[in-house]
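Asker: coordinates only, sequence not included:
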């Protein structure tokens, strides 16, 4: 059982047609989806499944525990029946926040050349934990982040083989999350002239789309861990 993950190739897709192929694990599995499942430090997408006049709220999206290549859409209330044709709609505001924050964390990796031992990307904030005992200069990091956003670097992805990744172990920056193995290929995120590393998350297509992102906090979490927390400069938009 497998879910075609359309978001891997195009993070701007906000809807698609799909069919319910199974029920279980608190929701439904679809044959295809635009919803990103929780993983790699990034929160799962929310949204809706629509069939005619019926609308089901998708409260979260997760990787299936029973079917490694399938994605579970957690649903409020009664589940749509097996075989139901639905329209999958992503919460666009939440998706865009994830895209902006996730790409911004890659800029931080370019500015701070230390291994990453923790990551969280949500709609409200993002954080990266760096494995180092070096002190961080908040103003200098903020200036670098603002510069890289304004320089409008193109952002894209490509696929490399697992052998290519093994030949370039320095591409992997994370100590806590390793690229998935066994598929024969690995997705890498490339910010032109700035950063290249394995990543399966959703991103903007150019750094200028990140907009105004601020370093809200830098913490010493342990003798060997420095945490950087990001927030948006503008207030959160209201929901209808």
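Answerer: Perfect, thanks for sending it. What you are looking at is a predicted structure, and each value in this text was computed from that prediction instead of being measured.

Asker: hey, let's count contacts and neighbours off CA atoms from now on
Answerer: OK.

Asker: most remote residue from the middle of this structure, which is it?
Answerer: Going by C-alpha atoms, centre = their mean, the residue of the chain most distant from its centre is residue 53, 30.9 Å out.

Asker: okay, one more to line up with it:
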């Protein structure tokens, strides 16, 4: 299994690695990956691989067999041979926007404390689907609350618990349709705030900013009806 460098430090943008495999679809598997693979509503990272004066643009990263991460080239071209030592560089501005939005969506689940049935992240916009029969009428108040949480500049940290501990505490899971990343024996929890200032704690495998103040100004978008019990709420990064 590849070492998950993005999990060790979400702010790292460059690292060396060794090619350990090619997938049948033409993906490149490295012994350690800066590239976050598509999952949990967050798109895979893009960037490039560089070796011996050559460069391979990477469009995205995906999970493959054995929990490995395959890097998918933007266009067909020769892949670095197995055993090659190379440099991997992620598209940092794009990754950082994903990080800001992912943390912002956790805050949205605080402001609207209802079960979440789905979600997705893009560079400037994200959305959560809530088990919500009627759309809220207090949009301005919700948006103000969101930005208050941002302005409090709360720390965003992680903890780890065992799979069994999570099963014993099902209230930690907010998502109804997406299972937490379990199976390795332990689960990562993302915590926003500390002590009496803690506002959120939930399982998550994605990348996040270090403090809520880094998110910047947030704007609520459309509230869409997606079923008798379901409302889709869009959230935008303003800047």
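Answerer: Structure received. Just so it is clear, the structure is predicted and the values come from calculations on it, not from any experiment.

Asker: care to give me the TM-score?
Answerer: Laid over one another, the chains give 0.94 as their TM-score (TM-score structural alignment, normalised by the length of structure 2), with 231 aligned residues with a C-alpha RMSD of 1.1 Å.

Asker: quick one on the thing from earlier: can you tell me how far the residue farthest from the centre of structure 1 is from residue 86 of structure 1?
Answerer: Applying C-alpha to C-alpha, to the nearest Å, the value for residue 53 of structure 1 to residue 86 of structure 1 is 11 Å.

Asker: and residue 18 of structure 1, by the same measure?
Answerer: 5 Å.

Asker: show me the contacts for the most centrally placed residue in structure 1.
Answerer: The centre of structure 1 sits closest to residue 201, judged by C-alpha atoms, centre = their mean, with a distance of 3.4 Å. Residue 201 of structure 1 makes contacts with 8, 36, 40, 42, 99, 102, as judged by C-alpha atoms under 8 Å, 6 or more residues apart in numbering.

Asker: would TSV of those with neighbour count, distance to residue 172 of structure 1 and secondary structure be doable?
Answerer: Shown next, in TSV, are these (neighbours: other C-alpha atoms under 10 Å; distance: C-alpha to C-alpha, whole Å; DSSP: H, G, I helix; E, B strand; the rest coil):
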residue	neighbour count	distance to residue 172 of structure 1	secondary structure
8	18	19	helix
36	27	21	coil
40	19	12	coil
42	22	17	strand
99	23	20	helix
102	26	16	helix
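
Asker: run a quick neighbour tally on residue 224 of structure 2.
Answerer: When neighbours are counted by other C-alpha atoms under 10 Å, residue 224 of structure 2 registers 13.

Asker: just tell me what it corresponds to in structure 1.
Answerer: Aligned by TM-score structural alignment, residue 224 of structure 2 pairs with residue 219 of structure 1.

Asker: three-state assignment of its match?
Answerer: Secondary structure, DSSP: H, G, I helix; E, B strand; the rest coil: residue 219 of structure 1 is strand.

Asker: might one say that it is in contact with residue 228?
Answerer: Yes: shown here, residue 219 of structure 1 and residue 228 form a contact pair, counting by C-alpha atoms under 8 Å, at 6.7 Å.

Asker: what's in contact with stretch 74-94 of structure 1?
Answerer: Here stretch 74-94 of structure 1 makes contact (C-alpha under 8 Å, 6+ apart) with 14-23, 25-28, 33-35, 45-51, 56-62, 123.

Asker: quick one: the helices in structure 2?
Answerer: Assigned by DSSP state H, the helices in structure 2 fall at 5-8, 92-111, 139-151, 163-168.

Asker: average offset between stretch 97-110 of structure 2 and structure 1?
Answerer: On superposition with structure 1, the mean distance recorded for stretch 97-110 of structure 2 (mean C-alpha distance after the TM-score superposition for structure 1) is 0.3 Å.

Asker: on that earlier part again, okay, the helices of structure 2, which one's buried deepest?
Answerer: Here the criterion is mean neighbour count by mean count of other C-alpha atoms under 10 Å, and of the helices of structure 2 the winner is helix 92-111, at a mean of 21.

Asker: okay, that helix sits on what stretch of structure 1?
Answerer: Helix 92-111 of structure 2 corresponds to residues 92-111 in structure 1, going by TM-score structural alignment.

Asker: and the matching stretch, how far out from the chain's middle?
Answerer: Here stretch 92-111 of structure 1 is found 8 Å from its chain centre; the criterion is C-alpha atoms, centre = their mean, to the nearest Å.

Asker: next: stretch 164-181 of structure 2.
Answerer: In terms of C-alpha atoms, centre = their mean, the centre of stretch 164-181 of structure 2 is found 17 Å from the chain centre.

Asker: ok, now how distant is whichever residue in structure 2 pairs up with residue 197 of structure 1 from residue 106 of structure 2?
Answerer: Alignment note: residue 197 of structure 1 maps to residue 202 in structure 2; criterion TM-score structural alignment. To residue 106 of structure 2, residue 202 of structure 2 is 9 Å away according to C-alpha to C-alpha.

Asker: cool, residue 171 of structure 2 as well?
Answerer: 15 Å.

Asker: residue 13 of structure 2 reaches residue 34, doesn't it?
Answerer: Yes: contact status for residue 13 of structure 2 versus residue 34: in contact at 7.2 Å, counting by C-alpha under 8 Å.

Asker: who has more neighbours out of the two?
Answerer: Remark: of residue 13 of structure 2 and residue 34, residue 34 carries more neighbours, 28 against 17, as counted by other C-alpha under 10 Å.
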